[in-house]
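Chemist: One predicted model, sequence on top.
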Amino acid sequence: MPEARVVIDLDVPGATISRHLYGHFAEHLGRCIYGGFYVGEDSDIPNAGGIRLDVVEALRALQIPNLRWPGGCFADEYHWKDGIGPKADRPSMVNTHWGNVEENNHFGTHEFMALCELLGAAPYVNGNVGSGTVREMSEWVEYLTREGDSPMVRQRKANGRDEPWKVPFWGIGNEAWGCGGNLRAEAYADLARRYATFLKDHGDNKLYRIAAGAADDDLAWTEALLKAVSCLGCGRDPKNIFQAISFHYYTVAGSWEHKGSATDFGLDDYYRTIQKAQGIERVIKAHSALMDAYDPERKIGLVLDEWGTWWDVEPGTNPGFLYQQNAMRDALVASLHFDVFHRHSERLVMANIAQTVNVLQAMLLTDENGALVRTPTYHVFEMNKGHHDAAVLPVHVVEGRTHDLDGTAMELVSASASVKDGRALVSLSNLDPESSLDVVLDLRGADPVEPIGRLLTASTPQTHNTAAAPDAVAPAPLMVEPESRGLRVTLPPHSFATVSLEL
C-alpha cells in the first residue's frame, strides 16, 4: 500500500484561523430561503415564526459563525423596506435573476435577524448598490443598529423590535463587474468609497465594510480597489474606508454551459474537479501578494464570500433554482479548500460557501414533505469545527502521491492542522479515487496522547445522501496506531479524516 508522510510542528503555532472562514451564504434563489430556511408560520413542519427548526438544529451543530444574505445577484435588486412591517402589507417583487419567480417578501429583515439569533450566527448583510441608493443602504444600517429616537429607529420599533441588533458585516454590493451593475473597476471603486462613507457606526456596533471584489484572479479589479484606499510603496496605512475586499471562486470542472453532473461522472471528471478546486490556492496567493504590496501590515482583509462546486441542475428541476446533489467528491472539494484557507489565514479572514440549503454545494437538502438530508459537505464542516479560532500549525507533506493530468502533477494528499485549548486537530484528505493510502503523522515538538480519529468516505466518489439513504456518506471512527515517528492512519480511496490529539 502506498505511504505518505506528513510532518506537523505541534509547538509552532501561527496565525489564528478565524471561525468566519466557515461562514455560509443564503440567497433568495430557488428553495434556499422559501422552502429551505423558511416554510411560513402555517406550515405543518415545526417552525418558529416560519423558520424551519430542524434546519436550525442541523446548522447549530456546525457552530455556523456567520450568514450572508440576501444575495448574491439578488442583493442588487432587493429593496429592504419592501420586506418589513405586517406581512399582508408587504409588496411582492419579481426575482429576475433566479427563475423570474414572484416573491411575497414574507422573509425580510426581521425574519433574517430572527434566523441569525436562532443560529447563533453573526449577520452579514449585502446591500444594494446596483439598483439602490446610498441613502437606502445607510438607512438600513440605521434601522438595524441604532438606538434612540431617529426616524429609522421609530420605524423599527413600530415593527416590533425595540432594541437594535448587532450587525457587524456589510457587503457593498455584489459582483459589480457582472450582475451587480456591469461596472468598470474604477467606477465601482469610487462607488465603494462613497457608499462606505455613509455606512455609519451607531453606538457600539462597529461595521466591517466589505467591497465587492473580483471574479477568480482578476487582479486588475483588486488593484483598483486597493488604489482607492492606498498607494503602492508609499509606506502609509490604507484609508479606513472599507475594511475588506471580497472575491468569488467556483469549482466548475466543465464549461459554464455544460458543467457536468453532480453524481454521474467518470475518473477524468473527478480529477479535473480536484485540479480546479486546488486552483483556489493560486488565486488566494495572487490576491494576497498584490494586497501585501499596497497593505503590507495587512489592515485590509481578504474575503471569499462565494465558493463551492457548481454542477448542472438535477434533471427535472427548475434551471433557475440551481438545485444539485452533493456527493463524496464535493466533500473533498470542501476539505481541500479548508486546508488552503488555514494556510492563508493571515490574510483570508472570511469565506462563505454557496449555498447553505438546497442551492449549489449545500449543507442541507430539504423537501416539501419534511425530509432533511445532511450532505457529505455538511460532515466536513462538522468534523473541522475544532479549527474555529485555533492557531494554525506548520504542516508539510514531504512524501505524498501525485497524479499526472495533462502533463501537470496533481497532489493527491492534502492536510492542515491547528491547536487550541491544549488540543491539536489534524485534517487529512486522500484525493486518490482508487487507492488506499497509509499516512504517517510525523509529530514534532510535543508528545500527544489520546488520539481520536474520524473518517468520512463512501464506496464511490459518486455516492451521496438522499431521504431514502440519509447516511450513505457519514462519519465513522478511524483507527489511529502508534508509529515510531508519531502516528499512523490508513485512508481509503477518496476519503477525508480528522485526528484530534491532546497535547
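Modeler: All right, it came through fine.

Chemist: make it CA atoms for all contacts and neighbour counts henceforth
Modeler: Noted.

Chemist: roughly how far is stretch 240-252 from the heart of the chain?
Modeler: Its chain's C-alpha centre lies 12 Å from the corresponding centre of stretch 240-252 when counted by C-alpha atoms, centre = their mean, to the nearest Å.

Chemist: wait, what's in contact with Thr96?
Modeler: Applying C-alpha atoms under 8 Å, 6 or more residues apart in numbering, we find Thr96 in contact with no residue.

Chemist: Can you tell me how far it is from Glu103?
Modeler: Using C-alpha to C-alpha, to the nearest Å, one obtains 10 Å as the distance from Thr96 to Glu103.

Chemist: From Tyr249, how far out is the residue nearest the centre of the chain?
Modeler: The central residue of the chain, meaning the one whose C-alpha is nearest the mean C-alpha position (C-alpha atoms, centre = their mean), is Asn352 at 2.0 Å. Using C-alpha to C-alpha, one obtains 11 Å as the distance from Asn352 to Tyr249.

Chemist: can you give me the strands in the stretch 401-503 of the chain?
Modeler: In the stretch 401-503 of the chain, the segments counted as strands under DSSP state E, counting those that start in this stretch are 402-405, 408-411, 413-420, 423-430, 437-444, 449-456, 476-478, 481-483, 486-491, 495-502.

Chemist: For the first one, which helices and strands make contact with it?
Modeler: Under the contact definition 3 or more C-alpha pairs under 8 Å, 6 or more residues apart in numbering; DSSP states H and E, strand 402-405 sits against strand 408-411.

Chemist: Sort out which residues of the strand it packs on are buried, please.
Modeler: Within strand 408-411, the residues that qualify as buried by neighbour count (16 or more other C-alpha atoms under 10 Å) are 410-411.

Chemist: want to compare, so here's the second one:
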Amino acid sequence: VGPREKRPKRVNFWAESGMLRKLDNHPANYEPNEFGTNEFMRFVQEVGAKPYLAANIRGMTAREFNDWVDYCNAPLGTTTWSQVRGTPPFNVEFWGIGNESWGCGGDFRPEEYAVEFRRFTSWVPGFGVPLKFIPAGPNGGDLNWTRGFFEALVRKSPGLLRRVWGWALHYYCGTAGGPVEFNTDEYYELLGRAVRMEQLIRDHWAIMGEYDREHRVKFAIDEWGAWHKAGSEVAPHHLFGQIGTMRDAVIAGLTLDIFHR
C-alpha cells in the first residue's frame, strides 16, 4: 500500500525455484510490490468482479491482518489506515486465511492450522461489511486435512463453524505429454484426471457433513486446472505461463460443469 516508490521490495517467493535460479540477478527474482492492494482493487472494479484477498499466515501477524481489513474496509477518514488508503472503502467480503497451509503456506498440521485460523479470525472488525472467511482447504484427496481441521475447530466450540464461509480445496490434474505436444492417449488421460474433481468434492463434502450437518460451509475451490511442465513459456521468467490449447479449454469446461451440477 502507499506510494509505489515507497513500497518495500522483497525477494520473489519463487526465487529459489529452478527456473529463476538460472536467471541469476534477473528482475523477476524480486517483487517490487508495484501491483498492490489499490491496483488490484482498481482491476477488480474494471472487470466487474468481487475481490478475494488472502492473508499470508506464514509471514503475517494477526494484527497485520486486522490492519489490512481496516485499510480495505474502514470508512474514509475514520481510522489511520483509511486515511492512508485515501479513497472510499473497498468493502472486501471474501478473505482467505492462509494459502496451501499444508505446504508452502506454513507446513502446518491440520490441528495447528485450525488454531491459526481461530486466532486470525477472532474479533476482526467488519466496518459494516459481512466478512466471509475461507480457510485453506486440502491438497486434492487429502481427506485427513479436512477431517483434522474441522474436528479441531468444533472441539474448541461448534459455534466456530459460523466463522467458516467456504472451504478452499485445491486440485490440479497435472499434465500428460506436453502443454502443446501430446498424443490421443495423453489427451484423454488428462481429461480423465480432470473429472476426478467430482469425486474429490463428494469425498470432502461427506467429511464436512460429519461436523457441519446442515452444510452451511460452502466449497470455495480456488485453484484447479492443468499444471504443465515448463518449456512453452514465452520467456524463461514467465513462471508457469505455459501455452494453452483446446485440451485446456475442455478441462476448464468439464470442471465448470462439475461445479454447476
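Modeler: Looks like it came in fine. Quick caveat, the model's predicted, so the values are computed rather than measured.

Chemist: Please work out the TM-score for the two chains.
Modeler: Structural agreement between the two chains, given as a TM-score (TM-score structural alignment, normalised by the length of the second structure), stands at 0.88; 247 aligned residues with a C-alpha RMSD of 2.0 Å.

Chemist: what sits in contact with each of Asn352 and Tyr249 of the first structure?
Modeler: By C-alpha under 8 Å, 6+ apart, Asn352 of the first structure and Tyr249 have these common neighbours: 304, 306-307.

Chemist: Now, those that are in strands?
Modeler: Among these, DSSP state E puts 304, 306-307 in strands.

Chemist: could I get those residues as a markdown table with neighbour count and distance to Trp69 of the first structure?
Modeler: Written out in a markdown table, the entries for those read as follows (neighbours: other C-alpha atoms under 10 Å; distance: C-alpha to C-alpha, whole Å):
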| residue | neighbour count | distance to Trp69 of the first structure |
| --- | --- | --- |
| Leu304 | 23 | 15 |
| Glu306 | 21 | 12 |
| Trp307 | 24 | 15 |
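
Chemist: so which of these comes closest to Gly108 of the first structure?
Modeler: Gly108 of the first structure lies nearest to Glu306 out of these, by C-alpha to C-alpha, at 21.3 Å.

Chemist: Pro110 of the second structure matches what in the first structure?
Modeler: In the first structure, the residue equivalent to Pro110 of the second structure is Ala185, according to TM-score structural alignment.

Chemist: In three-state terms, label the closest residue to its match other than its chain neighbours for me.
Modeler: Distances taken as C-alpha to C-alpha, 6 or more residues apart in numbering put Trp221 closest to Ala185 of the first structure, at 5.2 Å, once the chain neighbours are dropped. Using DSSP: H, G, I helix; E, B strand; the rest coil, the secondary structure recorded for Trp221 of the first structure is helix.

Chemist: Test my guess that Trp221 of the first structure contacts Ala212.
Modeler: No. Applying C-alpha atoms under 8 Å, one finds Trp221 of the first structure not in contact with Ala212, separated by 9.6 Å.

Chemist: out of the two, which sits in the busier spot?
Modeler: The neighbour comparison of Trp221 of the first structure against Ala212 (other C-alpha atoms under 10 Å) goes to Ala212, with 29 against 20.

Chemist: Show the contacting residues for the more buried one.
Modeler: Ala212 of the first structure sits next to 171-176, 245-247 when contact means C-alpha under 8 Å, 6+ apart.

Chemist: Could you find the counterpart of it in the second structure?
Modeler: If you follow Ala212 of the first structure across to the second structure using TM-score structural alignment, you land on Ala136.

Chemist: Relative to Asn183 of the second structure, how far out is that match?
Modeler: For Ala136 of the second structure, the distance to Asn183 of the second structure (C-alpha to C-alpha) stands at 36 Å.

Chemist: Now do the equivalent of His97 of the first structure over in the second structure: how many residues are near it, please.
Modeler: The equivalent of His97 of the first structure in the second structure is Trp14 (alignment by TM-score structural alignment). As a burial measure, the neighbour count of Trp14 of the second structure was computed by other C-alpha under 10 Å and equals 14.

Chemist: surely Trp14 of the second structure meets Asn29?
Modeler: Yes. The pair formed by Trp14 of the second structure and Asn29 meets the contact definition of C-alpha under 8 Å, at 7.4 Å.

Chemist: if we can go back for a sec, now do the helix or strand containing the residue nearest to the centre of the first structure: distance to the chain's middle.
Modeler: For Asn352 of the first structure, the host element (DSSP states H and E) is strand 348-354. Taking the mean C-alpha point of strand 348-354 of the first structure and that of its whole chain, the gap between them comes to 4 Å (C-alpha atoms, centre = their mean).

Chemist: Where in the second structure does that strand fall?
Modeler: Across the second structure, nothing matches strand 348-354 of the first structure (TM-score structural alignment).

Chemist: Same question for stretch 264-283 of the first structure.
Modeler: Under the criterion TM-score structural alignment, stretch 264-283 of the first structure matches residues 181-200.

Chemist: likewise stretch 449-464 of the first structure?
Modeler: On the basis of TM-score structural alignment, stretch 449-464 of the first structure is assigned to no residues in the second structure.

Chemist: ok, back up a step: mind checking the SS state of the match of Ala212 of the first structure?
Modeler: Applying three-state DSSP to Ala136 of the second structure yields a three-state assignment of strand.

Chemist: mind checking how far it is from His238 of the second structure?
Modeler: 26 Å.

Chemist: One more: Asn139 of the second structure?
Modeler: Here Asn139 of the second structure is placed at a distance of 24 Å from His238 of the second structure (C-alpha to C-alpha).

Chemist: Done for today, thanks.
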